[in-house]
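Chemist: my questions are about this predicted structure, shown below with the sequence.
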Amino acid sequence: MHDEFIDVHEELSNAPVGPMHVKLGILLALLTLFDGYDTFNPAYVIHYVRGPWSLSLQQAGMLVSSGLVGFLLGAAVHGTIADRCGRRVTLLAGLWITTIFSVLTAVAGHSFAAFCTLRVLTGLGLGVLLPLSTTYINELAPRRIANTFALWGVALGWAAGGAAAGIVGVFVTPRTGWQGLYWVGSLSFLLIPFVHRYLPESPKFVLLRGRDEQVKAILSKLRPDRAAAYRDRRVARHADMARTPVLALLTTPYRRQSIAICAASFFSLFCIFGLSGWIPTLMQARGETFAASFAFGALMQVMSFVGGLVCGHLVDRSNCPRQWLGVWWTVGGFSVLALVFFHTHWTNLALSAAAGFCIIGGQFVLNNFTAASYETQMRATAVGMELAVGRLGAILGPFIGGALQQAFGGSNLMLTAIAVAAAGAAACVMFATKSKTDHEPRRDSADEPMAGVARG
């Protein structure tokens, strides 16, 4: 009897990586490329506006943090919307918002207040792209390579976008001013028709809505070798979740896990944005050239993808995500702390690369770990809340970094605070398990179909 039904979760988890997987991975990578690009732009804007706008170091930190306020709001609310209305339409809305306000920032962001306001509004769109792309790709990823596939599809785009911001900062802004960063960012409008045309709804979300024929159509594109078998079989129905998803994150099976994941994300993003927001300014203060100091930020983003890919591969092979994340953030913390004591060009280069490899790379894997730890009904909400809480740390990182530099006349205490936060992330993630009455979280562990129940 079981063979009469289509187990959607097993079909997706055991699928070979085919052309449709590759196409969707590229599309999501392009989406997150614009997210990563826009997120790190303000670090390069500081160089141009701090003097003309008479900004203190604290205000310069707020310049970086302003977009993260909007990201926090977007990440916090989009999950509930995506879990009710669908992944596809929510991603499209986020892309439209990001594109429109990137243009408006270039046109009208000519004062500290105007720039920060427009960055908050842009962040509402950015708060959708990364977390929801992470949710989407984790609902498609074959189980045996879940982290590796998600990293190639999402983390690569985000890291490439962050690196592109550095390249544009070095080669374009000397000719266009800081506004060039946002004119380039507004090229995201070219992606909108492709997302509209080629991005299907998540099959797991469609399954929850009982649209069986649409489920079969999507599965047939992902696994064309099994298309004929799908036509003659019914789709197994999964139990609906009666609880409110946001509140469900804090119920007994998930409370400890949710708190630990959100705390780890808070400390991790405090490190990432505290360091990325100030690294070009810090390196210029250490005697690096304008181009070289901007290149440090790009280097961190490139190495972050490599670090995430290595960590994700180790997680896929060992099924020990918490342990590897703890190692990654601990090593990253030591790398940042070493910047306090070593100031030569090559040590700056090596330690910045190591910080990107470990700290930012670890965050990519944490996002995937979060998505794999919750059921389909609450997955987008869980990833959104993880990144929303994390963005509190991201907001505080550049702001506190500027305040510490202003108060103590140097960067050493700021770097020490970032190193301590990395250790905090490593400690918190070790507690990210479900209650002892449940099993260690694994991909779709609670997404098993109701035996013998199907939709005709």
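Modeler: Yes, it's here.

Chemist: drop to CA atoms for contacts and neighbour counts, all remaining ones
Modeler: Will do.

Chemist: just give me how far stretch 436-456 sits from the chain centre.
Modeler: Offset of stretch 436-456 from its chain centre (C-alpha atoms, centre = their mean, to the nearest Å): 26 Å.

Chemist: Ile46 against Ala60, yeah?
Modeler: Yes - assessed by C-alpha atoms under 8 Å, Ile46 is found in contact with Ala60 at 6.4 Å.

Chemist: which one of these two has more residues nearby?
Modeler: Each of Ile46 and Ala60 has its neighbours counted (other C-alpha atoms under 10 Å); Ala60 has more, 27 against 23.

Chemist: any buried residues in the helix or strand containing the more buried one, and which?
Modeler: Per DSSP states H and E: Ala60 is located in helix 57-85. For helix 57-85, burial by neighbour count (16 or more other C-alpha atoms under 10 Å) applies to 57-80, 82-83.

Chemist: can you pull out the strands in the protein?
Modeler: In the chain, the strands defined using DSSP state E lie at 5-6, 234-236, 454-455.

Chemist: nearest to Asp447, out of those?
Modeler: strand 234-236 (11.3 Å; C-alpha to C-alpha).

Chemist: so how far is that closest one off the chain centroid?
Modeler: Centre-to-centre, strand 234-236 and its host chain are 33 Å apart (C-alpha atoms, centre = their mean).

Chemist: other SSEs contacting it?
Modeler: Counting contacts by 3 or more C-alpha pairs under 8 Å, 6 or more residues apart in numbering; DSSP states H and E, strand 234-236 packs against strand 5-6, strand 454-455.

Chemist: tell me the centre residue of this protein?
Modeler: Nearest to the mean C-alpha position of the chain, counting by C-alpha atoms, centre = their mean, stands Leu130 at 4.3 Å.

Chemist: and of the strands of the chain, who's closest to Met430?
Modeler: With C-alpha to C-alpha, the closest approach to Met430 among the strands of the chain belongs to strand 234-236: 35.4 Å.

Chemist: flag every buried residue along that closest one.
Modeler: Neighbour-count burial for strand 234-236 flags 234-236 (criterion: 16+ other C-alpha under 10 Å).

Chemist: from those, which is closest to Leu95?
Modeler: Nearest to Leu95 among the buried residues of strand 234-236, with distances taken as C-alpha to C-alpha, is Val235, at 32.2 Å.

Chemist: ok, second structure coming up, stack it against the first:
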Amino acid sequence: PAAAEKKAPADRWNALVNLFRGGEWTQTLLYWLASFGGLLLVYGVATWLPTLMRSEGYELGSALTFVVLFNLGGIVGMLVAGRAADRFGAPRISSIWFALTAAGVFLLSVHMPVAVTFTVVFLTGVFLNSAQTMIYATVSIRSTPDNRATAVGWTSGMGRFGAVFGPWLGGQLLAAGNGDWGFTAFAIAGLSSMVFIGIAALRGSRQTPQSSTRQELITSG
């Protein structure tokens, strides 16, 4: 037991190092960057949505309703994204969802009729929350069984820096009187995550056949 405890830290370190061996380091960093932008977007919008909507001229009651609709959309989004990922693949859904999220967040910077804004907020919630979850699903799919837990854990952990930075960024913009730029900044984060997860997915799909062949050779040997 004592020997096993001494090996545990080394095993954890080796698992992390494996994420950067060969050409894996670029894909690992792309996943981390996508997760950073995704959680920046999730927590930034969730934290400052009522205040940002007030700055756009909406009444307090409507601004609070936006929060409820946003979270309801998140519930629906998880159910829809899961079914869509089963059919089209988590990497593709994550990338498309981030693009739709960025479009929805940017539209919120435009003052529209309340009914239309309610719809946009709900749909943005549908895509935003599940887009981030699909990053974890993508990492899980693209990782080897022995490295899967480490890859997902570190991707989630790196994303937490974005979870801190997003609310801070929104607060800084509002404090400087640049609330109009809040939605634009969050939309850019969504587009960035779309690009990062898209590139990582393409690289992963190209590497998968090689990995499968190599695994078959090892098994047959």
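Modeler: Yes, it's here. Just so it is clear, the structure is predicted and the values come from calculations on it, not from any experiment.

Chemist: before we move on, back to that, dump the strands of structure 1 to a markdown table, plus distance to Ser268 of structure 1.
Modeler: Output for those, formatted as a markdown table (distance: least, C-alpha to C-alpha, whole Å):
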| stretch | distance to Ser268 of structure 1 |
| --- | --- |
| strand 5-6 | 40 |
| strand 234-236 | 39 |
| strand 454-455 | 43 |
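
Chemist: closest one to Ser304 of structure 1 among these?
Modeler: Minimum separation from Ser304 of structure 1 across the strands of structure 1 (C-alpha to C-alpha) falls at strand 5-6, 38.3 Å.

Chemist: contacts for the closest one next, please.
Modeler: The contact list for strand 5-6 of structure 1 (C-alpha atoms under 8 Å, 6 or more residues apart in numbering) reads 230, 233-236, 454.

Chemist: and the longest helix for structure 2?
Modeler: Once structure 2 is assigned using DSSP state H, the helix that runs over the most residues is helix 180-220.

Chemist: go on, structure 1?
Modeler: The residue-count maximum for a helix in structure 1 (DSSP H) belongs to helix 376-408.

Chemist: picking up where we left off before, angle of the longest helix of structure 2 against helix 148-175?
Modeler: 170 degrees (axes from the mean of the first three to the mean of the last three C-alpha atoms, to 10 degrees).

Chemist: show me what contacts the nearest residue to Met241 of structure 1 once chain neighbours are set aside?
Modeler: Excluding the flanking residues, the one nearest Met241 of structure 1 by C-alpha to C-alpha, 6 or more residues apart in numbering is Gln377, at 6.6 Å. Counting by C-alpha under 8 Å, 6+ apart, Gln377 of structure 1 touches 83, 205, 208, 240-241, 245.

Chemist: which of these ranks first by neighbour count?
Modeler: Ranked by neighbour count (other C-alpha under 10 Å), the contacts of Gln377 of structure 1 have Phe205 at the top, with 22 neighbours.

Chemist: that one maps to what in structure 2?
Modeler: Taking TM-score structural alignment, Phe205 of structure 1 has no aligned residue in structure 2.

Chemist: so what's the residue count around the corresponding residue of structure 1 for Gln172 of structure 2?
Modeler: Correspondence of Gln172 of structure 2 to structure 1, assessed by TM-score structural alignment: Ala403. Ala403 of structure 1 has 19 neighbouring residues, counting by other C-alpha under 10 Å.

Chemist: next one: Thr344 of structure 1
Modeler: 12.

Chemist: what sits against it?
Modeler: Thr344 of structure 1 neighbours (C-alpha under 8 Å, 6+ apart): none.

Chemist: gap between it and Val69 of structure 1?
Modeler: Using C-alpha to C-alpha, to the nearest Å, Thr344 of structure 1 is found at 35 Å from Val69 of structure 1.

Chemist: what residue of structure 2 takes the place of Thr281 of structure 1?
Modeler: Counting by TM-score structural alignment, Thr281 of structure 1 corresponds to Thr51 in structure 2.

Chemist: list the contacts for its match?
Modeler: Thr51 of structure 2 makes contact with Ala63, according to C-alpha under 8 Å, 6+ apart.

Chemist: change it to 10 Å
Modeler: Counting by C-alpha atoms under 10 Å, 6 or more residues apart in numbering, Thr51 of structure 2 touches 45, 58, 60, 63-64, 170-171, 174, 179.

Chemist: quick check on those residues: which are buried?
Modeler: With burial judged by 16+ other C-alpha under 10 Å, the buried subset of the contacts of Thr51 of structure 2 is 45, 58, 63-64, 170-171, 174, 179.

Chemist: format the residues you listed as CSV; extra columns: distance to Phe70 of structure 2.
Modeler: Shown next, in CSV, are the buried ones among the contacts of Thr51 of structure 2 (distance: C-alpha to C-alpha, whole Å):
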residue, distance to Phe70 of structure 2
Val45, 9
Tyr58, 16
Ala63, 11
Leu64, 10
Gly170, 17
Gly171, 20
Leu174, 21
Gly179, 19
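
Chemist: wait, which of those residues is closest to Thr119 of structure 2?
Modeler: Taking C-alpha to C-alpha as the measure, Thr119 of structure 2 sits nearest to Ala63 out of those, at 13.2 Å.

Chemist: please pull up the equivalent of the closest one in structure 1.
Modeler: Counting by TM-score structural alignment, Ala63 of structure 2 corresponds to Ser293 in structure 1.
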